[in-house]
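> The sequence and its predicted three-dimensional model are supplied below.
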Amino acid sequence: MVSLGPRLDFRQTQQLVMTPQLRQAIKLLQSSNLEVSAFVEEELERNPMLEREESTAPAAPVAVECDSFEAASSPLMGEDAASPIEADWSSSYESGDALYPSSRGARADSWEDEGRSLEEIAGERPRSLRELLAEQARLAFGHPRDRLIASHLIALLDPAGRLPISDATIAQALGCETETVSAIRARMQRFDPPGLFCADLRECLAVQLAELNRLDPAMQALLDNLELLARRDTHALLHACGVDAEDLSGMVAEIRRLNPKPGASAEGEVAQLVVPDVLMRRLPDGTWLLELNPETLPRVLVNRGFHATAQTGARSKEDRAFLAEKLQAANWLVRSLEQRANTILRVAAEIVRRQEAFFRHGVGHLRPLILRDVADELGMHESTVSRVTANKYIATPRGTLELKYFFTTAIAGTRGGESFSAEAIRHRIRDLVDAETPADVLSDDAIVERLRAEGVDIARRTVAKYRDALRIPSSVQRKREKLAPAL
């Protein structure tokens, strides 16, 4: 029989309690520089123990040494970027469209989040235009190389959604083909909202009209003569477009319904220019110099003089408790900002050290890299590295890139310890297919043999999967397409 009745038991358990200070530190780490700056401004107004630091001295830079070496035999990687780091860790749209004036603005989210989970807090913040575009890019492009290029294009957008830099310039910076950048850019111009990534107002309006299936020859002629529209030269417009006055009036009305600055609003926010958190440049001796961008570093100090004065004048227990609470909050914020800066710099330096071949030779030379690699090297948890690389950008000789795009999975090599980036292998598969002739179209098995001859241990099903992700037809269909012009 089982006896029923009250009983007193002792149980020992372990539980992680996230204090408000710990929650604040975690949120600071994963927030962008704009969000951190907004939060610091609020704290300066709210906490009398904090004051703005007037000094503009930059944080200590990090020198990343990359030894000279010969290119390796494999065309996938080109070289081995492994080398030591010597670091002194510091503790510390101009649119041109006269018809459409631009506007700028910013919004700071509330940081009053005690008692709520991080997931709840993150879910309440409206996503920015760049986050929406990044999500669309992940869905539109299966090739990591294409995603990296798309990320670079997103970073180059100005507040109006314009991208006036030529495809050739971008391709040269990233070390890839101009045709690849042009194709990705053309596809991204159809993202929501349509008309982004265009060089000027004419192209922006043309993309939106094409999306509405209204870009006929008459409308194209109107777009080619926007200066006449601005001068209200109706007679010249009628002649240029070859339409009557009624049709011209309707065409102008259609254009006025379009969005001349599709990047100027998303979820009620203005598209902000990407400001890199880390600056990178190459020194004459071949090393890379990394330093935190002083423009993104909130500089605050604890006003201990004010605290001493206020403490002397405090008469009640409540006043002294208030001063102690504000002093503790100020100290914690300063330490959290210093730790955030140091962690970003350390993670960025390790990424640069491991991906040095990319900075020398371009996208096709990304090395395999996962969060655990960086975390183990720096003695951090993977979740910390994940937070650091989210919404953080680095200005490099190949453009401004988000830190998380340097991570790519690995494919084992046939020569033992050497491994290859999955993105580099996809890039190589694309190169092999592009070099095909009608008489020599490579099957998936033939591609496997080519890659294994280059030291890549890859299965046929993996090649087929990568080929499908690259939207490359089968060898039978490719051969049929190559022979079609000769028929």
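Thanks, I have the structure now. Numbers count the residues shown, from 1 in each chain.
> from here on, contacts and neighbour counts on C-alpha atoms
Fine.
> did I read that right, Val17 in a helix?
No: Val17: not assigned to a helix; according to DSSP: H, G, I helix; E, B strand; the rest coil it is coil.
> tally of neighbours for it?
Residues near Val17, counting by other Cα atoms under 10 Å, number 8.
> what's the answer for Arg415, then?
Count around Arg415 with other Cα under 10 Å applied: 12.
> Distance check, the closest residue to it other than its chain neighbours against Asp277.
With Cα to Cα, 6 or more residues apart in numbering as the criterion, Arg415 has its nearest non-adjacent residue at 6.2 Å, and that residue is Gly455. As judged by Cα to Cα, to the nearest Å, Gly455 and Asp277 stand 37 Å apart.
> put this beside the first:
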Amino acid sequence: MALGARLELRQGQGLVITPQLQQAIKLLQLSNLELEAYVEGELERNPLLARDETDHEPDREEAPRESDDFSTDQIPDGGAEPHMDITHDQASPGEIATGDSEAQHAGGAIDWSKAGSGGGGFEDGDDFEGRLTKEKTLGEHLHDQLSVARLSPAELAVATVLIDSVDEGGYLRCDLPDAAERLGCGLPMVESVLKTLQGFEPTGVFARDVRECLLLQLQELDRCDPAMMALLDNLELLAKRDMTALRKACGVDDEDLRDMVAELRALTPRPGAAFGGEPSQPVAPDVSVREGQAGLWHVELNTDTLPKLLVDQRYHARVSGAARTDQEKVFVADCMASANWLVKSLDQRAKTILKVASEIVRQQDGFLAYGVEHLRPLNLKTVADAIGMHESTVSRVTSNKYMATPRGMFELKFFFTSSIASSSGGEAHSAESVRHKIKQLIDAERTDSDVHSDDAIVDILKETGVDIARRTVAKYREAMRIPSSVERRRMLKETA
């Protein structure tokens, strides 16, 4: 077979990710603090960019909508006025997408619906080595353990709030009754979640004071004897070095007291200090939600976190007219194109965040109204399909973006929970609501004849429209630390 050189012409289709689109996608996933740093760098690099220091109302055709109002059965039309609603039954799929038409102004639109279909991650390559060498923070370490904890969606929501309330030393800086009231759940649930979190590494984390921190570590060492507990109850005497009073309180001699004090000194009063820390910075919400009249929820962008940039047209006209060489003309043209694209990208970023946040609020209005136990099953695909975007785009929008609600501030990813199918083919059930039903059935058991086996619970749930497997019931029951039906019968007989 002869070898030779030849020319071939082939035709094909492919998605080309331009540098400008890469920049727009990168902006989409930045937090407001990271975005501010990025914009500062662009202001220093590009002489045609300037901050908009004026305090005027932007033109509605060019600026992102700053609020959406809707209730459970209402969703805004992108082509309508910001405060005009249409009913969900009358809306078409395009209208349910909250109005892409507004974003398609000539030359200024970015097609987010296909931006993620070619695979993500290319915009992260510059910082790949930095992420590998970055020291893990305490919060990241706790979230890693939370991802494998067997908790319900509602319990995961509570756990996320508690983790965010842990300081650098590992102590919980959160009032449990206030957290329960804010999340709309019972105090026993919060206390149960806290007990689970206190089993995380490092030992002693989630303690509310020094005594509890040391107690958690002693419990792991199986050293909680009466004398040691008495010592923990009198730490103020230890701080004063009043050994006589300590010996009397603990009921031990000098040698035993010295050994007990040595054991305490070997413990870690600040378990979180072993992890890398970052300078604490206040989290500013990207979106705020407030309750209006007639069950409406008002969703608004936080304009304080949005960079306000403009292209200095006068300076561009002056320097472009003074350009003499081709190199100077190319530089001015590149700066002008880059400035225009950045302004349009920031505008589209704001619109996309508002669109995704509005759909999340529409889906999770039950949580806002009634609390954490009313979180609905939600995933990225549901939101992406509703607003006509790609899942990867929604994923980028929900990363490092925060929403201020009447129940507190939450990351947008907080609102995504798993689901369980309905046996009647209707709307799926939240995993948390199913767990709650299982717990109610078991709590109602009064005698050994009332005890339900896992199979019996499956049958009862199917009668209420929940399609669930026996092994799932067993998994949920074990996650709630509820013993088997055999053990529950024995416990009821013993207490009878």
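Cool, got the structure. Not measured: the values here are computed from a predicted model.
> And the TM-score between them?
Remark: TM-score between the superposed chains equals 0.77 [TM-score structural alignment, normalised by the length of the first structure]; 450 aligned residues with a Cα RMSD of 3.9 Å.
> Residue in the second structure paired with the residue nearest to Arg415 of the first structure?
Taking TM-score structural alignment, Gly455 of the first structure has Gly465 as its aligned residue in the second structure.
> residue in the first structure matching Ser358 of the second structure?
So Ser358 of the second structure corresponds to Ala349, using TM-score structural alignment.
> Could you tell me whether that match really is in a helix?
Yes: with three-state DSSP as the criterion, Ala349 of the first structure is part of a helix.
> Identify the residues contacting it.
Val62, Val64, Ile85, Leu290 (Cα atoms under 8 Å, 6 or more residues apart in numbering).
> farthest-separated two in the residues you listed?
Distances among the contacts of Ala349 of the first structure were taken as Cα to Cα; the most separated pair is Ile85 and Leu290, at 11.2 Å.
> So for the two, which residue has more residues nearby?
For the pair Ile85 of the first structure and Leu290, the greater number of neighbours falls to Leu290 (25 against 17), based on other Cα under 10 Å.
> For the first structure, which residue occupies the most central location?
Against the mean C-alpha coordinate of the first structure, by Cα atoms, centre = their mean, the closest residue is Glu402 at 3.5 Å.
> Please report how far that residue lies from Lys479 of the first structure.
Glu402 of the first structure sits at a distance of 39 Å from Lys479 of the first structure (criterion: Cα to Cα).
> One more: Ala122 of the first structure?
50 Å.
> Just want to know which of the two has more residues nearby.
Neighbours per residue (other Cα under 10 Å) separate Ala122 of the first structure from Lys479, with Lys479 holding more: 18 against 11.
> Spit out the contact partners of the more buried one.
Counted by Cα under 8 Å, 6+ apart, Lys479 of the first structure has contacts Pro438, Val441.
> what's the counterpart of it in the second structure?
By TM-score structural alignment, Lys479 of the first structure lines up with Arg489.
> Just the element for that match, please.
helix 485-495 (DSSP states H and E).
> Give me the mean deviation of that helix from the first structure.
After superposition onto the first structure, helix 485-495 of the second structure sits on average 3.0 Å from its aligned residues (mean Cα distance after the TM-score superposition for the first structure).
> What's the local residue count around Leu176 of the second structure?
Neighbours of Leu176 of the second structure (other Cα under 10 Å): 16.
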